[in-house]
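Undergrad: Show me how the following folds:
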Amino acid sequence: MKYALFSFFASSLIFIGCEPNANSSSEEVEVQIEEVDTVDYLKEGQQMATQTQMILGKNLMKAIQSQGTEYAVSFCSNEAIHLTDSMALALNARLKRVSDKNRNPNNKASEAELAYINQVKTAISEGKMAKPQLTKSGNKRIGYYPIFTDKRCMQCHGSPESDISPSTLSKINDLYPDDQAKGYQPEQLRGIWVVEMDKTN
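TA: Predicted structure coming up:
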């Protein structure tokens, strides 16, 4: 929606009209109206990313508990993107997870997404808080939200020598021959959520 400080501009125009002008009998005043979002898209996107992350995490833990980590790798390969797409449909948005060290080729970060990932890494290295970011593209609002690893992630994304079991490692290498998503430690940046929302008036 468009928002303007009409009272401010109106009073300004009155004062301008009352002041004498020695150079001209009339003066044109240009008033610019800035378009401002009335919806907190950054917050809405965060909620969508959190909800989707919870659904993925819940289903992943269920897969691990039922048939082990090796099966969970296959589950992620077959179901993670489908679950994400289902949540996107339910939330009326477009959601995806991307990384600079992707496992699934479909999760490879774009140039713009890589720029944000590097920005977050720089902030972390300087001891600053990693903040989400909102960008605008026409009538779309795109939110970027960091994803960090925890101890549970090490079963599939940790050290191949000490964290990932041989059977799980074999399954990862079989399904993802170009995998780049190993060697992480807890509380490292794993990737980001990208949430694309249509601007509502």
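Undergrad: For the rest of this, base every contact and every neighbour count on C-alpha atoms.
TA: OK.
Undergrad: and after the longest helix along the chain, which helix or strand comes next?
TA: Using DSSP state H, we find that the single longest helix of the chain is helix 41-67. Next along the chain after helix 41-67, taking DSSP states H and E as the criterion, comes helix 69-91.
Undergrad: Now show me the structure for the sequence below, then we'll compare the two:
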Amino acid sequence: MAQEESPSVTLAESTIEVDAGETSTVTAEYQFDVESAGTGDEALSSIGGTMWKLSDREVGDITATIDGESVDPTVSEESGHHDVSVPVEGVSDGDTVTVTLEYDVSGPTGELQTPLWVPEYSTPGQANVVDITATLPEGTTLSDDSFPTAETVDGNTVEFDLLHVPGFVKMGYGQTAAGGLTTDTLYSLVGVVLIVGFIVGGLAIDRKTA
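TA: Next up, the predicted model:
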């Protein structure tokens, strides 16, 4: 009796778009290269992955497509994460399978923090094949460090270029003021100027009275 073989699958590339707000929308596309679809009971019948549970964030309305066709994802709640798998069928050696997930993440405004679906099959890890674009609310921009580290920031658009899919993206954002500064940064600068002014003024008075 021939031994059954497990699938050999690689995440070739991924494009993830996050539209931030009180309810953020994530649209994530994953392209898998199937070197071998496996055999027998081990043949590729689903692609699974994990999605972290994050404090003060609620994930809902998860939908999925396989190569553009709607499918019903299976979602099971575990300690600290959700297992999310999508069914596939009729996959042969050498095929490419495109999985697209879309879901909402609700939580406090002012900080984008959303989990991402990390599939069981990883990238080769030899090139940056994971592109993530976060679009912050109109009139805001990045106001704090981000995870992962942002590749580029252009107004309310923040982009990442990565080797692997991270478990989540996180960043603070705030209203932009004149010159592209956030209001928090502007207030901080004004505070520093006032403090320096008081110090310089005090030194000047001391010299006059000396």
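Undergrad: And the TM-score between these chains?
TA: Here the superposed chains carry a TM-score of 0.25, computed using TM-score structural alignment, normalised by the length of structure 1; 85 aligned residues with a CA RMSD of 5.3 Å.
Undergrad: that older thread, what angle separates the longest helix of structure 1 from helix 69-91?
TA: Angle of helix 41-67 of structure 1 versus helix 69-91, following axes from the mean of the first three to the mean of the last three CA atoms, to 10 degrees, is 150 degrees.
Undergrad: name the helices or strands packed onto helix 41-67 of structure 1?
TA: When contacts are defined as 3 or more CA pairs under 8 Å, 6 or more residues apart in numbering; DSSP states H and E, helix 41-67 of structure 1 sits against helix 69-91, strand 133-137, strand 140-148, strand 189-198.
Undergrad: May I see the buried residues of that helix?
TA: By neighbour count on 16 or more other CA atoms under 10 Å, the buried set for helix 41-67 of structure 1 is 41-42, 45-46, 48-49, 52-53, 56, 59-60, 63.
Undergrad: ok, now stretch 11-25 of structure 2?
TA: 11-21, 23-25.
Undergrad: mind listing which of these are in strands?
TA: 11-19, 23-25 (DSSP state E).
Undergrad: farthest-separated two in those?
TA: A12 and T23 (29.5 Å; CA to CA).
Undergrad: Which positions within the helix or strand where A112 of structure 1 lies qualify as buried?
TA: Per DSSP H and E, A112 of structure 1 falls inside helix 111-125. Going by neighbour count (16+ other CA under 10 Å), the buried part of helix 111-125 of structure 1 is 113-114, 116-117, 120-121.
Undergrad: Please apply the same query to stretch 60-80 of structure 2.
TA: 62-66, 73-75.
Undergrad: And stretch 98-113 of structure 2, by the same measure?
TA: Residues 98-107, 109-113 are the ones in stretch 98-113 of structure 2 that count as buried (16+ other CA under 10 Å).
Undergrad: now for those, which pair is the farthest apart?
TA: In the buried residues of stretch 98-113 of structure 2, the most distant members under the criterion CA to CA are T98 and G110, with 32.8 Å between them.
Undergrad: Which residue ranges of structure 2 form helices?
TA: 183-209.
Undergrad: circling back: now render the buried residues of stretch 60-80 of structure 2 as CSV, adding distance to L162 of structure 2.
TA: Formatted as CSV, the buried residues of stretch 60-80 of structure 2 follow (distance: CA to CA, whole Å):
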residue, distance to L162 of structure 2
I62, 24
T63, 24
A64, 23
T65, 24
I66, 23
P73, 26
T74, 27
V75, 26
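Undergrad: And the residues you listed, which is closest to A134 of structure 2?
TA: When the buried residues of stretch 60-80 of structure 2 are compared against A134 of structure 2 (criterion: CA to CA), the nearest one is I62, at 18.6 Å.
Undergrad: any idea how far G201 of structure 2 is from the closest residue to that closest one other than its chain neighbours?
TA: Using CA to CA, 6 or more residues apart in numbering and skipping residues adjacent in sequence, the residue nearest I62 of structure 2 is Y103, 4.4 Å away. According to CA to CA, to the nearest Å, Y103 of structure 2 and G201 of structure 2 sit 56 Å apart.
Undergrad: ditto for Y187 of structure 2
TA: 21 Å.
Undergrad: Please apply the same query to D83 of structure 2.
TA: 62 Å.
Undergrad: same deal with L112 of structure 2?
TA: 42 Å.
Undergrad: would TSV of the buried residues of helix 41-67 of structure 1 with distance to D198 of structure 1 be doable?
TA: Converted to TSV, the buried residues of helix 41-67 of structure 1 look like this (distance: CA to CA, whole Å):
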residue	distance to D198 of structure 1
Y41	9
L42	12
G45	11
Q46	15
M48	13
A49	15
T52	18
Q53	21
L56	24
N59	28
L60	29
A63	34
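Undergrad: Could you check which of D83 and G201 of structure 2 has the larger neighbour count?
TA: D83 (17 against 11; other CA atoms under 10 Å).
Undergrad: doesn't V75 make contact with the more buried one?
TA: Yes: here D83 of structure 2 reaches V75: they are 5.7 Å apart, a contact under CA atoms under 8 Å.
Undergrad: sorry, back to before: what's the angle from the longest helix of structure 1 to strand 189-198?
TA: 130 degrees.
Undergrad: Taking the buried residues of stretch 60-80 of structure 2 together, which two end up most distant?
TA: I66 and V75 (16.1 Å).
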